[in-house]
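[1] any chance you could fold what I've pasted below:
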Amino acid sequence: MDRQTGGEAEWPGREALHDLAACLRFYSRLPVPQMPGEADPHRAPEFSRLPRMLPLAGVILALPAALALAAAWLAGLGPFLAATLAVAIMAATSGGLHEDGLADFADGLGAGGDRARMLAIMRDSRIGSYGALALFLALALRIGALATLLDRTGLAAATGLVLAAALSRVAALAPMALLPPARSDGLSAAAGRPAGGSLVTAAGLGILLCLAALALGLDAAGVVTMVLLSGLAALSVTGLARRRLGGQTGDVIGACQQAAEIAALLGLVAAVAP
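    Sure, this is the predicted structure:
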């Protein structure tokens, strides 16, 4: 008997499917229906276990953008327009969640002052000059990297986009795993740290996705560089948050994801240089 539903039989992969659905609901604007056997699709996510499905959630979130990238390229729109369209669709699919975190993180650290002041600025919904600049540079780097990949590798750029989305979401677990919450209230404090098994599963899925990307023809040196640079970028943001804020917030996690995705794409560009 199912302990949660009181009568529905267990079936393999049910909890994983529920966690994947919860990931997509929390991290995107996609209309995710209630899954079979799911008691309450609107309840607060279980963050100790939820991150294990982030790599697959990243793949699903990136697929519309990857398809648009390939279609625009095949339609002859050119690399810049195709890349811009793909990044726009990525932002629309995710609701700009991570971009918002990056902007808030940049505003808080850019303004400076003591820890309390930076955290207060990060919580302010208004965007400042540092946040606007960070958003502009992040968008420009992602568009530029994708356009260059299209020019050098053609449709393989779509595979790179999907892999970067997945790897960056694994890398963004770094502050959750390594830092305490910077505030005593808020979502980050309520979420806690992901369980060790959840982190291992996320890493394992990330490795499988790298192997799948290799099977689809992505450059091996490029995949290795993407993994290394996305992890390094996430650890750098995590270290900065430790020094300046004494912990992590949702904005720190968002900034980690954006930094890791940009680093992964730039790493792939460097590896396939002409």
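[2] contacts, neighbours, all on C-alpha from now
    Will do.
[3] the chain: strands as residue ranges?
    Applying DSSP state E to the chain gives no strands.
[4] and the closest residue to Gly247 other than its chain neighbours, how many residues sit next to it?
    Nearest residue to Gly247, sequence neighbours excluded (C-alpha to C-alpha, 6 or more residues apart in numbering): Ala182, at 4.1 Å. Other residues within reach of Ala182, judged by other C-alpha atoms under 10 Å, total 21.
[5] with the one 10 residues further on instead?
    For Gly192, the tally of surrounding residues (other C-alpha under 10 Å) stands at 15.
[6] Arg152 too?
    16.
[7] pull the contacting residues for it.
    Listed by C-alpha atoms under 8 Å, 6 or more residues apart in numbering, the contact set of Arg152 reads 272-274.
[8] returning to that earlier point: who's in contact with the residue nearest to Gly247?
    Counted by C-alpha under 8 Å, 6+ apart, Ala182 has contacts 189, 245-249.
[9] ok, it to Leu235 distance?
    Computed as C-alpha to C-alpha, to the nearest Å, the Ala182 to Leu235 distance reads 17 Å.
[10] any idea how far the residue most central in space within the chain is from Ala259?
    What sits nearest the mean C-alpha location of the chain, by C-alpha atoms, centre = their mean, is Arg169, with 3.5 Å. From Arg169 over to Ala259 the distance is 11 Å, taken as C-alpha to C-alpha.
[11] are any of the contacts of Arg152 buried, and which?
    Buried subset of the contacts of Arg152 (neighbour count, 16 or more other C-alpha atoms under 10 Å): Val272.
[12] to compare against the first, here's the next sequence to fold:
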Amino acid sequence: MNPWHRSQQALRHYLLAVQFFTRLPVTGRLAGWVGYSPAMLRASAAHFPGVGWLVGGVAVAVHALLHAALGGGLAQPLALWVAAVGSTIATVLATGGFHEDGLADVADGLGGSAQRERALEIMKDSRIGAFGAMALVLALLAKVSLLALIGSHGLVATLLLLWAGHVSSRGWPLLLIRALPHVGDTATSKSKPLADRIGLPALWAAAAWCFVPLALVGWALGAITFAASLAASALAAAAMHRWFARRLQGFTGDCLGATQQVCELAFYLGAAIALAPRGA
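    Purely as a prediction, here's the structure:
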């Protein structure tokens, strides 16, 4: 395959990932050109962090606009909260709450039953339960609080970390696909094409998507902030892997969404700790 055809194929895979994981319009003739097959969706996994470029870009744009309109900064601390809430709402609208739904389902399933089979059954139920509601409320509250806290360190820091958090957190679920078997109902699961373990070339492609946002964090905010945010996110991913391996002996599509959410929160938490002022 010549370079032109390879680039077209990569673009199709990327747009399919955007179509599958967001509400951003890939419709009409464009959707017809992109096409669909289970093999294409499997290949699109390499571009999951690339979807974060778009979703994170939406978050950055909304946050910056609200910050400017409200005169955000230390003089207007509540403006930091409004900008954090606005950017969070924008990302939920952009994705249709896809990952948040996965977090709620996982919390309901693993919180509602110690039995593996029963937990998987609960996770397939579209209704939200007490554990799912609590997980959603606490996750959104944590996200808004962390973004507001990071906002006190300046707009540039906030926008870079917001973008990098959305991009890098979409890379960690790929390691679950690599390391664990798919245990969902493959007859009906939307993640069925991802049941086959992901290859190393796809992981390298995903890492390439993460390079620029993370490099900018290191360049603008320093090596400590870069290392702390990435390490916290990696620890969260490892904890989710251990949890799913022990409780489910594998992963489902909901597990991937929950991992993205937890790793994004951990990324912001690590950054907030690194940026916190130290006593003399």
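[13] give me the TM-score for these two chains.
    Between these two chains, after superposing, the TM-score reads 0.90 (TM-score structural alignment, normalised by the length of the first structure); 267 aligned residues with a C-alpha RMSD of 2.2 Å.
[14] compare the contacts of Ala182 of the first structure with the second structure and list the overlap.
    Retained in the second structure (both residues aligned by TM-score structural alignment, their matches' C-alpha atoms under 8 Å) from the contacts of Ala182 of the first structure: 245-249.
[15] and the helices in the stretch 101-250 of the second structure?
    Using DSSP state H, counting those that start in this stretch, the helices of the stretch 101-250 of the second structure run over residues 116-124, 130-151, 155-168, 172-179, 200-221, 223-247.
[16] if you compare those, which one is most tucked away?
    Among those, helix 155-168 has the highest mean neighbour count (mean count of other C-alpha atoms under 10 Å), at a mean of 24.
[17] where does it end up in the first structure?
    With TM-score structural alignment applied, helix 155-168 of the second structure matches the range 154-167 in the first structure.
[18] thinking again about what came up before, of the contacts of Arg152 of the first structure, which are reproduced in the second structure?
    Where the second structure agrees (both residues aligned by TM-score structural alignment, their matches' C-alpha under 8 Å), the contacts of Arg152 of the first structure reduce to Val272.
[19] reformat the contacts of Arg152 of the first structure as a markdown table; add distance to Tyr130 of the first structure.
    What follows is the contacts of Arg152 of the first structure, written out as a markdown table (distance: C-alpha to C-alpha, whole Å):
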| residue | distance to Tyr130 of the first structure |
| --- | --- |
| Val272 | 32 |
| Ala273 | 31 |
| Pro274 | 34 |
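[20] could you point out which of the contacts of Arg152 of the first structure is nearest to Ala203 of the first structure?
    Of all these, the one with the least separation from Ala203 of the first structure (C-alpha to C-alpha) is Val272, at 24.8 Å.
[21] show me what the closest one aligns to in the second structure.
    Matched to the second structure by TM-score structural alignment, Val272 of the first structure sits across from Leu275.
[22] how close does that match get to Gln115 of the second structure?
    41 Å.
[23] same deal with Ala61 of the second structure?
    44 Å.
[24] what does Gly132 of the second structure give?
    From Gly132 of the second structure over to Gln115 of the second structure (counting by C-alpha to C-alpha), the distance is 17 Å.
[25] Phe21 of the second structure too?
    30 Å.
[26] looking at those two, which one has more neighbours?
    Phe21 (19 against 13).
[27] ok, and the closest non-adjacent residue to that one?
    Thr95 (6.2 Å).
[28] map that neighbour onto the first structure.
    Aligned partner of Thr95 of the second structure by TM-score structural alignment: Ser94.
[29] isn't its match right up against Arg25?
    No: counting by C-alpha atoms under 8 Å, Ser94 of the first structure stays clear of Arg25, with 9.6 Å between them.
[30] counterpart of Val62 of the second structure in the first structure?
    Under the pairing rule here (TM-score structural alignment), the equivalent of Val62 of the second structure within the first structure is Ala68.
[31] residues contacting that match?
    So Ala68 of the first structure contacts 82, 85-86, 89 (C-alpha under 8 Å, 6+ apart).
[32] please redo it, this time with the cut-off set to 10 Å
    Neighbouring residues of Ala68 of the first structure by C-alpha atoms under 10 Å, 6 or more residues apart in numbering: 62, 74, 82-83, 85-90, 158.
[33] how near is it to Gly222 of the first structure?
    22 Å.
[34] for the aligned residue in the second structure for Ala221 of the first structure, which non-adjacent residue is closest in space?
    Ala221 of the first structure maps onto Ile224 of the second structure when the alignment is built from TM-score structural alignment. Nearest non-adjacent residue to Ile224 of the second structure, counting by C-alpha to C-alpha, 6+ apart: Ala274, 6.4 Å away.
[35] wait, what's in contact with that neighbour?
    Ala274 of the second structure neighbours (C-alpha under 10 Å, 6+ apart): 221-229, 268.
[36] do the same with Ala72 of the first structure
    66, 78-83, 85-86.
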